[in-house]
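Peer 1: below: sequence and its predicted model.
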Amino acid sequence: MNERWRDGNQVELLINGEDFFPGVFQAVAGAQREVLVETFIIRDDKVGRELRQVLIEAAQRGVRIELIADGYGTPDLDESYLRGMLDAGVRLHLFDPQPLLLGMRTNLFRRLHRKLVVVDGQVAFVGGINFCADHLADFGTMAKQDYAVQVAGPSVEDIRRACLELLSQYGEVPAADAVRPGATAGPCRTCLAIRDNLQRRTDIEQHYLRAIQRSRQRVLIANAYFFPGYRLLRALRDAARRGVTVRLILQGLPDMPLVRLCSKLLYDTLLRDGVEIYEYCDRPLHGKVAVVDGQWATVGSSNLDPLSLSLNLEGNLMIEDTAFATSLDEHLQTLSDNSCRRVTRKAARRGYWWRAPLVFLSFHFLRHFPAIAGQLPAHRQVLHPATVEEQPGESQVQP
């Protein structure tokens, strides 16, 4: 596991788009030299248009802008959205875009799922929030509940380096100017954990495993798409057996019902060993956060499911700080007490007679999933610079 823990960071918890978007847009509006953005989804809605505007204004001031979006998550930005950015000098890169097959996106695996922003090498954002309006409460009943952090201090250098490494590994971009690392800014000890398909395949999972295995009092995990492999399931059950309070907050109002069905296959096994399961019912849960013993916390993009743990490019910030961990723990406790229903073993066992074979097969499939995934057909993912090319009678966006 590649680790680089940094002392002296300030980390602020951002809850939902109401906290995240103003923080990012304000930072970009004040940028003087460089803005690096990685995201899974950008949409042409009020959030995407505000992102577009602040990037254009920064580029017009001479700021270097590198915007990376996933080719699967962001497939349909049109010429009217892109032209102003490209003309202003924003460099937009699409991660591994692929042509549609019978009108369907088929490039589901090995996606760029990270959500990172770095401004002038001095402030960074890490989390699970995409640039789209469904992360705002006024979107309606399907608005997502999600989290990010704003970071200042030495760890910003590591987040910036991760963005630049992606640009250099998957595409060709102009060399970046050196940026002075951030000075000591606060009390938090932090570590950026990256999951890729090269040398850091299990780093995020290993951080989770170590924190859970060392837990003595309380493990609290809120995760949108929960279908972990054998090692994480065993660690959670072992912690509950030795008297640790293990509480999972999972989706109760799912944006992807199939994923919730997969999670429910695991309920009885977990409940039997004393793990507490709560389903969040106010809105779709999209968060990927955890707290252990009021000392260790993580916020990032990685779900605890096969796609995130074995295939996607992910980024989580690990945080060791009592004040931050306590604040996140209290927030999640309030969430589970006021906005969740607790799952009982009686409810979980309804229909268990037909689910039991699926549970058995799931355990053993997941135990070997990384090895299986490694045998899937793969090509080298690349970053494609987006351009707008004029055709007779129409404009087309080209990867």
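Peer 2: Yes, it's here.

Peer 1: all contacts plus neighbour counts: C-alpha atoms, from now on.
Peer 2: Will do.

Peer 1: how far does stretch 69-87 sit from the chain's center?
Peer 2: Mean C-alpha position of stretch 69-87 versus that of the full chain (CA atoms, centre = their mean, to the nearest Å) differs by 21 Å.

Peer 1: identify all contacting residues around that stretch.
Peer 2: Residues outside stretch 69-87 that contact it (CA atoms under 8 Å, 6 or more residues apart in numbering) are 38-44, 49, 52, 55-56, 91-98, 105, 107-108, 111-113, 387-388, 395-397.

Peer 1: now, the residues you listed that are in helices?
Peer 2: Counting by DSSP state H, those place 49, 52, 55, 56 in helices.

Peer 1: which among these end up buried?
Peer 2: Using 16 or more other CA atoms under 10 Å as the burial test, the ones in helices among the contacts of stretch 69-87 include 49, 52, 55, 56 as buried.

Peer 1: next, the one to line up against it:
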Amino acid sequence: MKRPHWTTGNGIELLENGEEYFPAVFAAIESATQEVLIETFILFEDKIGLALREVLIAAARRGVRVDVTVDGFGSPELSESFVTGLTEAGVRLHVFDPPPKLSRRLKPFRRLHRKIVVVDGTIGFIGGINFSADHLIDFGPEAKQDYAVSVRGPVVSQLRRATQEILATATATAGRRWWPPRGGLPEEPGVQALPAQAGHAKAVVVTRDNHRHRDDIERMYRLALHAARREVIIANAYFFPGFLLLRSMQRAARRGVKVHLVLQGQPDIPWARWAARMVYDQLMRAGVYIHEYCERPMHGKVALVDDAWATVGSSNLDPLSLSLNLEANLIVEDRGFNRALRDKLQPLMQTQCRLLKLEETNAHRWWWRLGVGAMVFHVMRHFPRWLARLPRQVQPVKPVAETPVVVPAPQRPAEAWQWHAEKRLSKETAE
């Protein structure tokens, strides 16, 4: 792993759920004068997607260069009218690795799972929040609990660079890998190559891909666990780490560190729960505390260690995120930000979670459940590595017009609600 390039002088603000995230992002886009760069796994054509569309169209019409990249699996269908309004205004909408029409939903591996926004090279956003209404409390019981950050300062240049590397493939020649050509990408006029200092936080953007940075995010977690002396809190939506990360958590707990995991109380896949419960046994016997979040679906991907280290990003601690998907996390060393994240997670653990007891994880286990659970555990643990050994085909980024993403929009309002509901349901297990 290439040594991460830490930057100092950053201002970082924690944003909880869509109520804080969407207004901040939309306000930044409304003030843009030069450039807007967006990457997202999911863009739904609901009230959030429509609101984003309006601010992007307005930005493009006043001369701002706007590039939006969505994932071909996470955002498989957008209506013709939705896309046309964007492209006619000058927004450049790209699709990462769009599947062929006949296999639209058969490419769930090696996806663009990152959520990044960069405006004018001076302010950036990164976290786990997609552009969809299910990140708002008024969505109902299925509204997601999630986190992101607003960033100013030199580290914004790293966010911008990450998005540029993806966009480079939109114009790369056939057969070129997805990383950009040597010499880098040209700077846009008026965009700051290195933003001015805006605070005191030390930060770095860490990515995961299938070429040069295959385990960077996992390794940063392990280094933080190794250095932990007092406390670790990890809140993660999909938790099924590999042996090395599990061992790091166990070792930290055994040397007296209070390791708390905040995980989903209602996992999406029942058979995966059997394997996860076997992981719970190992961790809890080492002294790790496991809290099941029961209020709403947990979608966060955040962690803190002691008083200064923290991370917020798109990476789950599961095989897809750690071994296959393109992910991005911000690592922060700052006492103020660490305290802000702890102030959000501790009340959540105390009032909205259930602390598991060891006897709950191994009670009523029949021999056949142990056998099936062990099989699932080992298959899920090794499956991503098996896939990673397959030839790594070039994953293209194409203009939306050259993909099967655009579909006819439903005509009547009732049909529209049903259409968007079906799209939303089809994504529940993908995230």
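Peer 2: Sure, I can see it. Bear in mind that the values here come from a model prediction, so they are computed numbers and not experimental data.

Peer 1: now the TM-score, please.
Peer 2: With the length set by TM-score structural alignment, normalised by the length of the first structure, the two chains reach a TM-score of 0.93; 391 aligned residues with a CA RMSD of 2.2 Å.

Peer 1: which of the contacts of stretch 69-87 of the first structure count as buried?
Peer 2: By 16+ other CA under 10 Å, the contacts of stretch 69-87 of the first structure give 38-44, 49, 52, 55-56, 91-97, 107, 111-113, 387-388, 397 as buried.

Peer 1: which other helices and strands contact the longest helix belonging to the first structure?
Peer 2: Ordering each helix of the first structure by length in residues (DSSP H) puts helix 322-339 first. On a contact count with 3 or more CA pairs under 8 Å, 6 or more residues apart in numbering; DSSP states H and E, helix 322-339 of the first structure meets strand 6-15, strand 218-223, strand 276-280, strand 288-292, strand 296-300.

Peer 1: check the mean deviation of it from the second structure.
Peer 2: After superposition onto the second structure, helix 322-339 of the first structure sits on average 1.0 Å from its aligned residues (mean CA distance after the TM-score superposition for the first structure).

Peer 1: how distant is that helix from the center of its chain?
Peer 2: Worked out by CA atoms, centre = their mean, helix 322-339 of the first structure lies 19 Å from the chain centre.

Peer 1: tell me the angle that helix makes with strand 276-280.
Peer 2: Going by axes from the mean of the first three to the mean of the last three CA atoms, to 10 degrees, helix 322-339 of the first structure is angled at 70 degrees with respect to strand 276-280.

Peer 1: what's the matching range in the second structure for helix 322-339 of the first structure?
Peer 2: Counterpart in the second structure of helix 322-339 of the first structure, with TM-score structural alignment as the criterion, is residues 335-352.

Peer 1: any idea what residue 230 of the second structure aligns with in the first structure?
Peer 2: So residue 230 of the second structure corresponds to residue 217, using TM-score structural alignment.

Peer 1: would you mind measuring from the closest residue to its match other than its chain neighbours to residue 161 of the first structure?
Peer 2: The shortest distance from residue 217 of the first structure to any non-neighbouring residue, by CA to CA, 6 or more residues apart in numbering, is to residue 244 (4.8 Å). Using CA to CA, to the nearest Å, one gets 37 Å for the distance from residue 244 of the first structure to residue 161 of the first structure.

Peer 1: who has more neighbours out of those two?
Peer 2: residue 244 (20 against 14; other CA atoms under 10 Å).

Peer 1: just tell me what that one corresponds to in the second structure.
Peer 2: Using TM-score structural alignment, residue 244 of the first structure pairs with residue 257 in the second structure.

Peer 1: so its match versus residue 277 of the second structure, what's the distance?
Peer 2: For residue 257 of the second structure, the distance to residue 277 of the second structure - CA to CA - is 22 Å.
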